[in-house]
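Undergrad: Sequence and computational prediction follow.
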Amino acid sequence: MGGDIHGVKNRLLEIRLKIGYKKQKDFAEFLDIATNQYSRYENNSVQPSVEQLCKISKKLKCTMEDLIIYEESN
């Protein structure tokens, strides 16, 4: 049994807008992530590493699970 992590980009975008950051640049600075790296996460060209998810979740005061959608594969 395995699964895939989906939805990080959607969750990051949703959280960014919910807490009032209209620009990726400003949110990336808040998270202490390079703007181009954050943009890749939100545009789904790369997935954040577990370490990056941990860092982001601590900054946002949420769990890593709050940042991802896990789908069980058949």
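TA: It's in.

Undergrad: going forward, measure contacts between C-alpha atoms and count neighbours the same way
TA: Fine.

Undergrad: Go through the host helix or strand of Tyr41 and flag the buried ones.
TA: Secondary structure assignment for Tyr41, by DSSP states H and E: helix 35-42. Of the residues in helix 35-42, Thr35, Tyr38, Ser39, Tyr41, Glu42 count as buried by neighbour count, 16 or more other C-alpha atoms under 10 Å.

Undergrad: one more structure, for comparison:
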Amino acid sequence: MPVHNRLKYWRHQLKIEEQLEFARLLDVNPWYIERWEEQKIQPSLETFCKIRDRLKRVLPEITLDDLIDYFPD
């Protein structure tokens, strides 16, 4: 699943409607959430790992496969 779909999916799993609220949860600028979901930019590997680690606290089903799928060979 592309990162923009994955981020939207996680946001909806958490029942978070506002990108601003999601940005606060992830401790990122809301501008990034908007750009990521619109496919204008992609998070770096470091940022994606940070996002995954923060979300893992509230969505324990997130696995290493999420990173592997995101960063193809």
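TA: Yep, that arrived. No experiment lies behind these values; they were computed from the predicted model shown.

Undergrad: Just give the TM-score of the two.
TA: The TM-score (TM-score structural alignment, normalised by the length of the second structure) is 0.78; 68 aligned residues with a C-alpha RMSD of 2.3 Å.

Undergrad: returning to what we had before: could the buried residues of helix 35-42 of the first structure go into a markdown table alongside distance to Val8 of the first structure?
TA: Shown next, in a markdown table, are the buried residues of helix 35-42 of the first structure (distance: C-alpha to C-alpha, whole Å):
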| residue | distance to Val8 of the first structure |
| --- | --- |
| Thr35 | 16 |
| Tyr38 | 11 |
| Ser39 | 12 |
| Tyr41 | 7 |
| Glu42 | 7 |
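
Undergrad: show me where the first structure has helices.
TA: For the first structure, applying DSSP state H gives helices covering 8-18, 24-31, 35-42, 50-60.

Undergrad: Take the ones you listed and write them to TSV, including distance to Ile68 of the first structure.
TA: Below are the helices of the first structure laid out as TSV (distance: least, C-alpha to C-alpha, whole Å):
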stretch	distance to Ile68 of the first structure
helix 8-18	5
helix 24-31	17
helix 35-42	12
helix 50-60	9
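
Undergrad: Those helices: which one's closest to Glu71 of the first structure?
TA: helix 8-18 (12.2 Å; C-alpha to C-alpha).

Undergrad: where in the second structure is the aligned partner of that closest one, by residue range?
TA: Aligned by TM-score structural alignment, helix 8-18 of the first structure corresponds to residues 3-13 of the second structure.
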